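>>> Based on what follows, work out the 3D shape:
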Amino acid sequence: MKTIAYAVLCLTVTACTLVLSNTDSRAQSRSELVYTTAEREPEFPGGKAALSQYLAQNIRYPNSLARKNYSTGPVAAKFIIDKDGSIRDVRITTKPLDKENRKGMQEFMTTIVAAIEKMPRWRPGEVGGQPVAVFYTLPVEVNVQ
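Okay, here's the model as predicted:
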């Protein structure tokens, strides 16, 4: 009985290992180089002033956080600007969320992601005169007035 249980366990572990290894190879099949810095950095159409205006128009700070005068602390959007200027892989970093303000902060982060995903195409970064994909970190500052 122990031999059968051991054989089944070994087969299960082997099957799981094969499934995981196949998943990893598919996930890594996109072997594209993404730069952290470029000779010419990516640029939002119209420059930094236009980017600030775009963010102000498209990111909404939840009323639940404004009423509490909640300080979000540092918030940053991290994403990749592809060779064609499109945006992908948007992630938000922030301080740890407390239970009381978690819902409001999640709503805020969702609006940031939505605004970034619908941005117009950027002028891509360049290395050696060629467009390249670049990691980009965009600090999001909140001024509630």
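>>> going forward, measure contacts between C-alpha atoms and count neighbours the same way
Will do.
>>> longest strand of the protein?
Taking DSSP state E as the criterion, the chain has its longest strand at strand 130-140.
>>> And that one, how far out from the chain middle?
11 Å (CA atoms, centre = their mean, to the nearest Å).
>>> Check what contacts that strand and list those residues.
Outside strand 130-140, the residues that touch it by CA atoms under 8 Å, 6 or more residues apart in numbering are 33-38, 42, 74-84, 124-126.
>>> now with 7 Å?
Residues from elsewhere that reach strand 130-140 (CA atoms under 7 Å, 6 or more residues apart in numbering): 34-37, 75-83, 124-126.
>>> Look up how far residue 60 lies from residue 105.
Per CA to CA, to the nearest Å, residue 105 is found 11 Å from residue 60.
>>> Comparing these two, which residue is more hemmed in?
The neighbour comparison of residue 105 against residue 60 (other CA atoms under 10 Å) goes to residue 105, with 20 against 16.
>>> To check against the first, give me the structure of this:
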Amino acid sequence: MKKILFVLVALFPLLTNAQEVSTPPEKYDGKVYKESKLDTKPEFPGGIAAFYKCVNTNFRIPEIEGGGNFVIPVSFIIEIDGSMSNFEILKDPGFQMGKEAIRVLSKVEKKWSSGIKKNKAVRSLYTFSITINIKA
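Modelled structure (predicted):
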């Protein structure tokens, strides 16, 4: 029993030092900046064309009798770590396309480079439109 107690007592200073050495992550103000207010805009790896390709490749187009052209305006926040959050469909054309847009965007694994304001990574608002052309 004394050996086990000695080992625990010997490890205790190492465990407490490890907690003291780690520093809490830097706190951010939580503001969300419009793209026009940033010094450096967020960028998707490979550029915007790569982002559109990613969305287009994964979007499941519904079968609609008669076809048509549909626009799905979407906004989301690019977080400081480059992930996307707070997806919002600004105008849903129906046929479950808004829901599908959110599904596709939430599955994007690649992270953006974050927006920069005064040499600091910040949360930024990004808005774009998905255009769907369905032939009859």
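>>> coming back round to it: name the residues of the longest strand of the first structure that are buried.
131-137, 140 (16 or more other CA atoms under 10 Å).
>>> For burial, what's the neighbour tally of residue 45 of the second structure?
Count around residue 45 of the second structure with other CA under 10 Å applied: 13.
>>> so where does it fall, helix or strand?
Secondary structure assignment for residue 45 of the second structure, by DSSP states H and E: no helix or strand.
>>> Now it. Nearest residue, chain neighbours left out?
Leaving out its chain neighbours, the residue that sits closest to residue 45 of the second structure by CA to CA, 6 or more residues apart in numbering is residue 112, at 6.3 Å.
>>> I'd assumed residue 46 was in contact with that neighbour.
No - if you go by CA atoms under 7 Å, residue 112 of the second structure and residue 46 don't touch, sitting 9.8 Å apart.
>>> So the two - more neighbours on which side?
Applying other CA under 10 Å to residue 112 of the second structure and residue 46 shows that residue 112 carries more neighbours, namely 20 against 9.
>>> quick one: the strands in the second structure?
Using DSSP E, strands in the second structure cover 32-33, 68-78, 84-89, 115-117, 120-134.
>>> so which of those strands comes closest to residue 16 of the second structure?
strand 120-134 (31.5 Å; CA to CA).
>>> Find me the equivalent region of the closest one in the first structure.
On the first structure, the counterpart of strand 120-134 of the second structure by TM-score structural alignment is residues 130-144.
>>> same deal with stretch 43-55 of the second structure?
Mapped onto the first structure using TM-score structural alignment, stretch 43-55 of the second structure spans residues 43-55.
>>> if we can go back for a sec, a markdown table for the strands of the second structure, including distance to residue 9 of the second structure?
Output for the strands of the second structure, formatted as a markdown table (distance: least, CA to CA, whole Å):
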| stretch | distance to residue 9 of the second structure |
| --- | --- |
| strand 32-33 | 48 |
| strand 68-78 | 46 |
| strand 84-89 | 45 |
| strand 115-117 | 47 |
| strand 120-134 | 42 |
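>>> how far does stretch 62-73 of the first structure sit from the chain's center?
On CA atoms, centre = their mean, the centre of stretch 62-73 of the first structure falls 23 Å from that of its chain.
>>> To which residue of the second structure is residue 81 of the first structure aligned?
Checking TM-score structural alignment: residue 81 of the first structure goes with residue 78.
>>> what's the burial count for that match?
25.
>>> Please apply the same query to residue 59 of the first structure.
19.
>>> Please tell me how far it sits from residue 108 of the first structure.
8 Å.
>>> Then residue 90 of the first structure?
Going from residue 90 of the first structure to residue 108 of the first structure by CA to CA gives 14 Å.
>>> which helix in the first structure runs the most residues?
helix 2-27 (DSSP state H).
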